[in-house]
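K.L.:
have a look at this fold, sequence not included:
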């Protein structure tokens, strides 16, 4: 029988961290699959913070809420800058 007088320790290891780029891709694809304009819907979400702009299809809504909106904007801006060769 175990000694019940000592406190047991339980540690949860962190799972793999999903990147903003991956979240944006998943959300974009989910919005397209459901027939929405992904740019309009994502702008609506980023500007308002209202997650109902994002479909729950394929877990996109819960996924997008795991990251701060400013981090999503930062990732989009970095991709835009890279795409235009400004760096």
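P.N.:
Structure's in. What do you need? The structure displayed is predicted, hence computed values, not measured ones. Numbers count the residues shown, from 1 in each chain.
K.L.:
for the rest of this, base every contact and every neighbour count on C-alpha atoms.
P.N.:
Noted.
K.L.:
center of this protein - which residue?
P.N.:
The centroid of the chain falls nearest to residue 64 when counting by CA atoms, centre = their mean (3.2 Å).
K.L.:
use this one as the comparison:
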């Protein structure tokens, strides 16, 4: 018998956390490369929802818009507070 009898698990929270981290790291790097302060720019975006706080360089603006702002804040707070 093949592996089609085994149940596969898909861990959405872990994958979401990894995706958020990957995207924020790429956006951070793009903002730095363009000479912006990444923290200030990301805070501006998170507070206002205005994507123009994020550079288009390397597709950073499109990347960050793949995530919901509340999900970004949730992951940032979890990391800050070391909640797993």
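P.N.:
Structure's in. What do you need? Please read all numbers here as calculations on a predicted model, not as lab measurements.
K.L.:
let me see the TM-score of these two.
P.N.:
Remark: TM-score between the superposed chains equals 0.74 [TM-score structural alignment, normalised by the length of the second structure]; 69 aligned residues with a CA RMSD of 2.1 Å.
K.L.:
quick check: the gap between the closest residue to the residue nearest to the centre of the first structure other than its chain neighbours and residue 16 of the first structure.
P.N.:
With CA to CA, 6 or more residues apart in numbering as the criterion, residue 64 of the first structure has its nearest non-adjacent residue at 6.2 Å, and that residue is residue 23. For residue 23 of the first structure, the distance to residue 16 of the first structure equals 13 Å [CA to CA, to the nearest Å].
K.L.:
got it, and residue 62 of the first structure?
P.N.:
In this view, residue 62 of the first structure and residue 16 of the first structure are 16 Å apart by CA to CA.
K.L.:
cool, residue 75 of the first structure as well?
P.N.:
Residue 75 of the first structure sits 19 Å away from residue 16 of the first structure, going by CA to CA.
K.L.:
what's the answer for residue 72 of the first structure, then?
P.N.:
Going from residue 72 of the first structure to residue 16 of the first structure by CA to CA gives 18 Å.
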